Every structure is written in structure tokens, then in C-alpha cells.
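Novice: just need the structure, nothing else, for what follows:
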Amino acid sequence: MPKVSSKHPFRIGKSRTGLGLFATEPIKKGARVVEYTGHKIGNKRAEWIEDNTDNRYVFELNDKWSIDGSPRWNLARYVNHSCRPNVEAYQYAMKIYYRARWNIKPGEEILVSYGQDYFDSFIKPVGCKCNTCTNRRKREREAARKKAARKRAAKKKNGKH
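Specialist: Below is the predicted model of the structure:
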């Protein structure tokens, strides 16, 4: 598997949901994009952080350890959620990496699925803002408008006001 480039193939930039990580050069399918770095902490501490702070950057390694990815030097913290992600997380030797699920073009935002637990707790209550969900809601609204217009037209045609 290709290693992380010493020259990062991405930049931090403005995203639909705040700041995001964007490819600056082509990234091949299967390439390791970025390591999720931070302080290694025990899971009891991780639970306390999640329950008592606004820190949403804790990544569980196993039943004993987690990574607190909140430091700004953790570039992977800028990878936003998508319901159709172009990278996936994988663990190797007590480290977390994101690798490309398919070829990523320059300018594309690097996106990962945060997982069902995170989605249900933090994203679902406010509505997912990823392109997949935003476009689906847009199509659903448009279909509902067209259906309502057809109903109005049918009533008008039948002489019912």
C-alpha cells in the first residue's frame, strides 16, 4: 500500500460544514491519505471527554485505548462526514489511517463515514449536510412539489376549486 506522502496531497479549506480537507493532487484508490493523530488515552477518559465536553474527535482504537484527535496538528480532524465517503478508516499497529476508497481528484473534499453511533447521536438530530443527503432531500422536495402541482392541475381540470 502506498505510504503517506511527505508532501501532503491535501489542504485545509472552507467546506459546507466548516473547515474540510481537500485533495490538491490525484489520490489513487487504496492510497493511505492521512493518519488520525492525537493523544492516546484510556477509554474511561475518552468516555468522560465525550460526556462532559464538546470534543467530538475521540476515535476508539480498541476496548482499552482511544485517540483524542482534538489537537489542531491532527490534520485528519478536518475530514468531514459523508454518507457516501471517498475514504475509509482502518487500523494498523495501534494507529488509525484513512485510505482512498476510489480515485480522488484534485479539489475534491476528503470525506469519511463517522459511523452509525456518531451519526445517530450528533448528525441525525440536526440533519446530515453531506452532498448525498442534501441532494436526496432536494430531489424529494422537488418530487413533492411536482406531485402537488399535478393534484392542483387535476382538480382544476375536473372543475373543482
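
Novice: please count neighbours and contacts with C-alpha atoms only from this point.
Specialist: Noted.

Novice: correct me, but Glu108 touches Glu25?
Specialist: No: in this structure, Glu108 is not within contact of Glu25 by Cα atoms under 8 Å, at 9.5 Å.

Novice: my guess is Lys89 contacts Ala100, does it?
Specialist: Wrong residue type there; residue 89 is Ala, not Lys. No: with contact defined as Cα under 8 Å, Ala89 does not count as touching Ala100 (9.2 Å).

Novice: okay, these two: which has more neighbours?
Specialist: Ala100 (22 against 17; other Cα atoms under 10 Å).

Novice: okay, strands next: where are they in the protein?
Specialist: In the chain, the strands defined using DSSP state E lie at 10-15, 18-23, 32-36, 39-42, 58-60, 65-68, 80-81, 87-92, 95-100, 111-112.

Novice: helices and strands around the fourth one, which ones?
Specialist: Based on contacts counted as 3 or more Cα pairs under 8 Å, 6 or more residues apart in numbering; DSSP states H and E, the elements that strand 39-42 packs against are strand 65-68.

Novice: contacts for the strand it packs on, please.
Specialist: 37-43, 46, 57-61 (Cα atoms under 8 Å, 6 or more residues apart in numbering).

Novice: before we go on, could you also do this sequence so I can check it against the first one:
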Amino acid sequence: MRRVIVRRSSVHGRGVFAARPLAAGERVLQYKGEITSWRNAVRRHRREGVDGHTFLFGLSDGTVIDGSRGGNSARWLNHACAPNCETIEDQGRIFIHTLRAIEPGEELFIEYLLAIDDPANEEVRAQYACRCAASGCRQSMLADAA
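Specialist: Below is the predicted model:
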């Protein structure tokens, strides 16, 4: 049986939901996509992307996984300020692990902590506004709001 399914999310567009019970610490998904340079990814995003919406995941070696190219369902993980999953980098790959037990039908969340090149003015903050409604929500998916 599949671990997760993608469907409409009340938080933002599509989301990833547990299809069966998931144990705390369980590896659920690998974030897949084309591995490229930040320069290429940003250029592509400016040309083809949507403001406030990204499938880019930075790696410690300075490259990025572009989930919009050959990505899988992990690209639909939404942000929450109190996430139930975490990302772990292992040998140039990103894996999603649960932080606690998750029930079937529950949406999976990670904390984005996005870094942007431009100053975070009011317009930029609005593009990256958080919609998680968690207790203690930072109102932003940006790292500088953490």
C-alpha cells in the first residue's frame, strides 16, 4: 500500500497526505528532481516559475534539486511552522522523515525556511505568507522570520 497520496490541500493548492498510518521517524519520501546549479535553477524559475511558489531544494554542496523537472509527489509538501516531518540530506539526496506518528488522511508538512536573494519587503513577504494557522505561526515561510 502506498504511504502517501497527493490531493487538494486546505493550506495551499495540492498537499501530501498519509495513505496509511506512518510511524514516528519513518522515511516517507525522497525529494526528486533534476539536480542543477542555483544559477540555472533561479534563471529557469524567473523565466517559467510563479512568484511565491517554488520546487527548488538546496543541497549542502551548493547544487539544487528542481522538483519541477522530473520531480515526484514530495514537491507538493506544504510548509507549516510546526511541521510533522523533517528533511534529511544524505549523500546528495533529500529524504522526508516523520517527526511523530501520523494518521491516515493527515497532511504532511515540512518547515521551508526559504532563503531569497531580494530584500524581504512587504510584497515579497505577502508572496511567501504562511497559511498553516498553527499555534505560534510565524506568518511567513521565509527563514529570516524564524
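
Novice: just the helices in the first structure please.
Specialist: 43-52, 116-118, 131-157 (DSSP state H).

Novice: for those helices, give me a markdown table that also has distance to Gly13 of the first structure.
Specialist: Listed next are the helices of the first structure as a markdown table, based on distance: least, Cα to Cα, whole Å:
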| stretch | distance to Gly13 of the first structure |
| --- | --- |
| helix 43-52 | 26 |
| helix 116-118 | 23 |
| helix 131-157 | 17 |
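
Novice: residues in contact with the most centrally placed residue in the second structure?
Specialist: Taking Cα atoms, centre = their mean, the centroid of the second structure lies closest to Leu77, which sits 4.8 Å from it. When contacts are counted by Cα under 8 Å, 6+ apart, Leu77 of the second structure touches 15-16, 108-110.

Novice: count the neighbours of Ile35 of the second structure for me.
Specialist: With other Cα under 10 Å as criterion, Ile35 of the second structure counts 20.

Novice: with Ser73 of the second structure as the reference, measure out to the residue nearest to it when sequence neighbours are not counted.
Specialist: Counting by Cα to Cα, 6 or more residues apart in numbering, Ile35 of the second structure lies nearest to Ile65, which is 4.5 Å off, once chain neighbours are set aside. Distance of Ile65 of the second structure to Ser73 of the second structure, given as Cα to Cα, to the nearest Å: 14 Å.

Novice: who's more crowded, the two?
Specialist: Taking other Cα under 10 Å, Ile65 of the second structure and Ser73 do not tie; Ile65 has more neighbours (25 against 17).

Novice: show me what that one aligns to in the first structure.
Specialist: The equivalent of Ile65 of the second structure in the first structure is Ile67 (alignment by TM-score structural alignment).

Novice: export the strands of the first structure to CSV and tack on distance to Lys151 of the first structure?
Specialist: Below are the strands of the first structure laid out as CSV (distance: least, Cα to Cα, whole Å):
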stretch, distance to Lys151 of the first structure
strand 10-15, 39
strand 18-23, 40
strand 32-36, 51
strand 39-42, 59
strand 58-60, 50
strand 65-68, 54
strand 80-81, 38
strand 87-92, 43
strand 95-100, 46
strand 111-112, 40
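
Novice: any idea which of those gets closest to Phe122 of the first structure?
Specialist: Closest to Phe122 of the first structure of those is strand 80-81 (Cα to Cα; 11.2 Å).
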